[in-house]
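Student: 3D, please:
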Amino acid sequence: MTTAPTLPRDVAVGPRGRVRSLTGGMGLIGALAVALVVACVLSAATGQFPIPPGEVLGSVLHRLGLDLGPLPTHPQAENNLWNVRFPRVVMTALVGAALATAGALMQGVFGNPLAEPGVVGVSSGAAVAAATVIVFSLDFAGSWTIAVCAFAGGLVTTLVVYVMARDNGRTEVVTLVLTGVAVNAITSAGLAFLLFLANTSAREEIVFWTLGSLNGSRWAEVQVVTPLVVVGVAAALVLARQLDLLALGDRAARHVGVDVERLRMVCIVLVALLTAAGVAFCGVIAFVGLVVPHLVRLVAGPGHRVLVPASALGGAVLLVLADLWARTAIANADLPIGMLTSLVGGPFFFWLLRRARRTAGGWA
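Tutor: The predicted structure is shown next:
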């Protein structure tokens, strides 16, 4: 006797259950949006000299043409807010949203809570490209050279993984994962070789880049990353219903009209785009794409119409708070943010493995 497949919450429970699920999801999204605003204001208010949160909000409102709230009283506060702190806060939120959305897509495509964007090699490919620029002092795009090469390296590595995993017009999930593991091993070896070739200063720069940092973010970089993240998140929302149907299994999804192979290809391209946009300017930031979508799924269920926007907001909140921690944990020091996310994500990953073992590796 066979057991019926488990459906995503907003697919399986009928119209009334769907309304309740989406209503609860909207509440979660609203709460995360409020949390993001609070986190951004708190992060912008904190620094070498503190600025009251009310003055931070007042500065933003006055820039929007609203004569509300007090303006900063410190003579350098306004300049510091708009040229140093706000670009960093906005970039942090964008990168967090990009990585978490990419993680939600990966987990939906693979049907596994342990999947994360690094599986397809985008982060390791970006790291090798960035290290190559640093070691050989390439400068064809000026100060943008590392970012351009990291973005291209991530996309190319993902394309290589996908092409190598494809056979007879189809891509099996297990084959894609194993191919990604092999390519990640090769890129890790390449990165180690580049570290061996590098001099002391280049080696330190590579190590710092691979640990991730949002220090020195500028509005020009924000303007490049913003459209990529917006397009990626919007496309993920468009694919939400098909991802819900994919949770039924490949055969059932095909029966209801889903082009499974095309869906996987589009999702992997979106994952590469979002992750490459995230790491190009900030370096490798681990575990955001693993932790956030899984936590949101535990709270709101697996329906992607709620999961995708909630993951984007949750990733932004998490990374803004992590960056605040990185700037304030040690006086006059800016810790690598990737180190802090790994510090939190590592224990979570162990917990997730134990939980998956208890459910026979099932999709919770």
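Student: all contacts plus neighbour counts: C-alpha atoms, from now on.
Tutor: OK.
Student: tell me where the stretch 151-300 of the chain has strands.
Tutor: 166-167, 170-171 (DSSP state E, counting those that start in this stretch).
Student: nearest to Leu28, out of these?
Tutor: The minimum distance between Leu28 and those falls on strand 170-171, with 34.7 Å, by C-alpha to C-alpha.
Student: from Ala147, how far off is Ser217?
Tutor: 12 Å (C-alpha to C-alpha, to the nearest Å).
Student: what is in contact with those two at once?
Tutor: The contact sets of Ser217 and Ala147 overlap at Phe281 (C-alpha atoms under 8 Å, 6 or more residues apart in numbering).
Student: hang on, the earlier thing: which one of the strands of the stretch 151-300 of the chain is the most hemmed in?
Tutor: strand 170-171 (a mean of 16; mean count of other C-alpha atoms under 10 Å).
Student: elements contacting that one?
Tutor: On a contact count with 3 or more C-alpha pairs under 8 Å, 6 or more residues apart in numbering; DSSP states H and E, strand 170-171 meets no helix or strand.
Student: what lies in contact with it?
Tutor: By C-alpha under 8 Å, 6+ apart, strand 170-171 touches 162, 165, 261.
Student: just the buried members of those?
Tutor: Buried members of these, scored by 16 or more other C-alpha atoms under 10 Å, are 162, 165.
Student: from Gly249, how far out is the residue most central in space within the chain?
Tutor: Centroid check for the chain by C-alpha atoms, centre = their mean gives Leu99 as the closest residue, at 0.6 Å. For Leu99, the distance to Gly249 equals 25 Å [C-alpha to C-alpha].
Student: again, but for Ala356
Tutor: Distance from Ala356 to Gly249, by C-alpha to C-alpha: 19 Å.
Student: my guess is Val177 meets Val120, correct?
Tutor: Yes - between Val177 and Val120 there is a contact under C-alpha atoms under 8 Å: 7.1 Å.
Student: shared neighbours, these two?
Tutor: By C-alpha under 8 Å, 6+ apart, no residue touches both Val177 and Val120.
Student: who has more neighbours out of the two?
Tutor: Set side by side, Val177 and Val120 show more neighbours around Val120, with 31 against 19, by other C-alpha atoms under 10 Å.
Student: and the next helix or strand past the longest helix belonging to the chain?
Tutor: Identified as the longest helix of the chain according to DSSP state H is helix 14-45. Remark: after helix 14-45, the chain's next helix or strand is helix 53-63, criterion DSSP states H and E.
Student: I have a second one here; can you model it like the first so I can compare?
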Amino acid sequence: MTRTAPRRAVAGQAAGTAPRRGRRLVALALLAALLLALALGAASIGAAGVAPADALAAVGARLGIGSSPLDAVGDAIVVDLRLPRIVAACAVGAGLAIVGAVMQALVRNPLADPYLLGVSSGASVGAVLVLVAGLAAVLPVAAFAGALLALLATLGLAGAAGGATPTRTVLAGVVVASAAGALVSLAIFWRADGDAFREILAWLLGSLAASTWQTAAIALVGAALALPLLVSGRLLDALALGDSAAGALGVDARRTRWALLVACALVTGVLVSVSGAIGFVGLVVPHAVRLVVGASHALLLPASGLAGAIVLLVADTVARAAFDPRELPVGIVTALLGAPVFAALMLTGRVRT
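Tutor: The predicted structure follows:
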């Protein structure tokens, strides 16, 4: 009896793991299918209505598959205007949601989001400076440079304050974000007017209206940089048990936390350089997904990525099409959707604290 008990336990664990893995794959497959369906719908929606089948055929024709049923104008609308924006929205939404889930686990704070370390505020400084100077063409580069400088300032301040612990790092991020916000306000007050002011306002509120294949490629780079975070599920689960328990499991808590914090900041810097600071996606989506798939990060991270892509794609489609011919910055839509959802999660006690 004694010898066979461990074998039965191992067999039971294996039998239980297979169904869980199967359910995980089914859940991710359903989210992926929904994302593809919504992307096709988004390519069809707009002032120039296009049938979903025609939009799909136009994309296929650009890839060398078949021919496009649309004329040159319709083909350009779908492939050169709408599709880059769809790709950017999916990449940014996925990256922000993954980073948000990782940040909430690292700092053990339900209010953590991708902008916690002052990265988006630094990006705003870079973006505003080039916009008031009339150099909008280099906006993504300037925004990323500003985000990187903000990250270095946060880490440097935290280290100088007595050691870069997670708490000191968060506090340093608050200081850097406040200083960067003041610089942005000063630049707007001193120099911005007319078209520059409208461009700055749209960027600060978060917008994908200027998406091109070049900016979509940058967003895809940001999403690709977030892919290594997807395999950090076991590390995050270990950190959730406490640093001592994580150490007993062979995880260097301090080194792991720092590596993941820096990775999150770099991903966020790349993404906001394209989209501006789009709020609530990285905050709300991980909490909502956690209710459905549980707290295990092995499933939470990829599910949050797919859900984040879905949320931002839907929000951006609403932003550009619901009030045609006027267009809202997508950050307004995500705030209008995210604030009541987060409030409902709080009131029902579903936000993990």
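Student: follow-up on the earlier one: tell me the one among the contacts of strand 170-171 of the first structure nearest to Leu270 of the first structure.
Tutor: Tyr162 (12.8 Å).
Student: to which residue of the second structure is the closest one aligned?
Tutor: Applying TM-score structural alignment, one finds that Tyr162 of the first structure aligns to Leu155 in the second structure.
Student: report the contact partners of that match.
Tutor: 164, 169, 172.
Student: do a quick rundown of the helices in the stretch 151-300 of the second structure.
Tutor: 166-191, 194-205, 213-230, 233-240, 243-248, 253-275, 281-293, 297-321 (DSSP state H, counting those that start in this stretch).
Student: okay, those helices, which one's buried deepest?
Tutor: Across those, averaging neighbours per residue (mean count of other C-alpha under 10 Å) puts helix 297-321 on top, at a mean of 25.
Student: residues in the first structure aligned with that one?
Tutor: So helix 297-321 of the second structure sits over residues 304-328 in the first structure, by TM-score structural alignment.
Student: compared with the second structure, how much does that stretch deviate?
Tutor: Superposing on the second structure places stretch 304-328 of the first structure at an average distance of 1.0 Å from its equivalents, by mean C-alpha distance after the TM-score superposition for the first structure.
Student: now the equivalent of Val95 of the first structure over in the second structure: which helix or strand?
Tutor: Using TM-score structural alignment, the partner of Val95 of the first structure in the second structure is Val92. According to DSSP H and E, Val92 of the second structure maps onto helix 83-107.
Student: rewinding a little: now find how far off-centre the match of helix 297-321 of the second structure is within its chain.
Tutor: Remark: stretch 304-328 of the first structure is offset 9 Å from the chain centroid, using C-alpha atoms, centre = their mean, to the nearest Å.
Student: swap in stretch 325-334 of the second structure?
Tutor: With C-alpha atoms, centre = their mean, you get 17 Å for stretch 325-334 of the second structure.
Student: touching that stretch from outside, list them.
Tutor: 47, 202, 205-209, 277-281, 312, 315-316, 318-321.
Student: how far away is Ala37 of the second structure from Gly12 of the second structure?
Tutor: Distance from Ala37 of the second structure to Gly12 of the second structure, by C-alpha to C-alpha: 38 Å.
Student: cool, Leu220 of the second structure as well?
Tutor: 41 Å.
Student: try Val59 of the second structure
Tutor: For Val59 of the second structure, the distance to Gly12 of the second structure - C-alpha to C-alpha - is 48 Å.
Student: which one of those two is surrounded by more residues?
Tutor: Val59 (20 against 11).
Student: pull the number of nearby residues for the nearest residue to that one once chain neighbours are set aside.
Tutor: Excluding the flanking residues, the one nearest Val59 of the second structure by C-alpha to C-alpha, 6 or more residues apart in numbering is Val79, at 6.2 Å. For Val79 of the second structure, the neighbour count with other C-alpha under 10 Å is 20.
Student: spit out the contact partners of Val79 of the second structure.
Tutor: Taking C-alpha under 8 Å, 6+ apart, one finds 58-59, 62 in contact with Val79 of the second structure.
Student: and what of Glu205 of the first structure?
Tutor: By C-alpha under 8 Å, 6+ apart, the neighbours of Glu205 of the first structure are Ile134.
Student: likewise the one 10 residues further on?
Tutor: Applying C-alpha under 8 Å, 6+ apart, we find Asn215 of the first structure in contact with 88, 334.
Student: follow-up on the earlier one: measure the residue nearest to the residue nearest to the centre of the first structure when sequence neighbours are not counted to Gly212 of the first structure for me?
Tutor: Once flanking residues are discounted, Leu99 of the first structure sits nearest to Gly289: 5.0 Å by C-alpha to C-alpha, 6+ apart. Separation of Gly289 of the first structure from Gly212 of the first structure (C-alpha to C-alpha): 15 Å.
Student: can you check Val135 of the first structure too?
Tutor: 18 Å.
Student: which one of the two has more residues nearby?
Tutor: Neighbours were counted for Val135 of the first structure and for Gly212 using other C-alpha under 10 Å; Gly212 has more, 23 against 19.
Student: how near is the more buried one to Asp67 of the first structure?
Tutor: Gly212 of the first structure is 38 Å from Asp67 of the first structure, by C-alpha to C-alpha.
Student: same check, this time on Val256 of the first structure
Tutor: 54 Å.
Student: got the buried residues for stretch 32-42 of the first structure?
Tutor: Those buried within stretch 32-42 of the first structure under the rule 16+ other C-alpha under 10 Å are 32-33, 35-36, 39-42.
Student: Throw the residues you listed into CSV and include distance to Gly17 of the first structure, thanks.
Tutor: Output for these, formatted as CSV (distance: C-alpha to C-alpha, whole Å):
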residue, distance to Gly17 of the first structure
Leu32, 22
Ala33, 24
Ala35, 27
Leu36, 28
Ala39, 33
Cys40, 34
Val41, 36
Leu42, 37
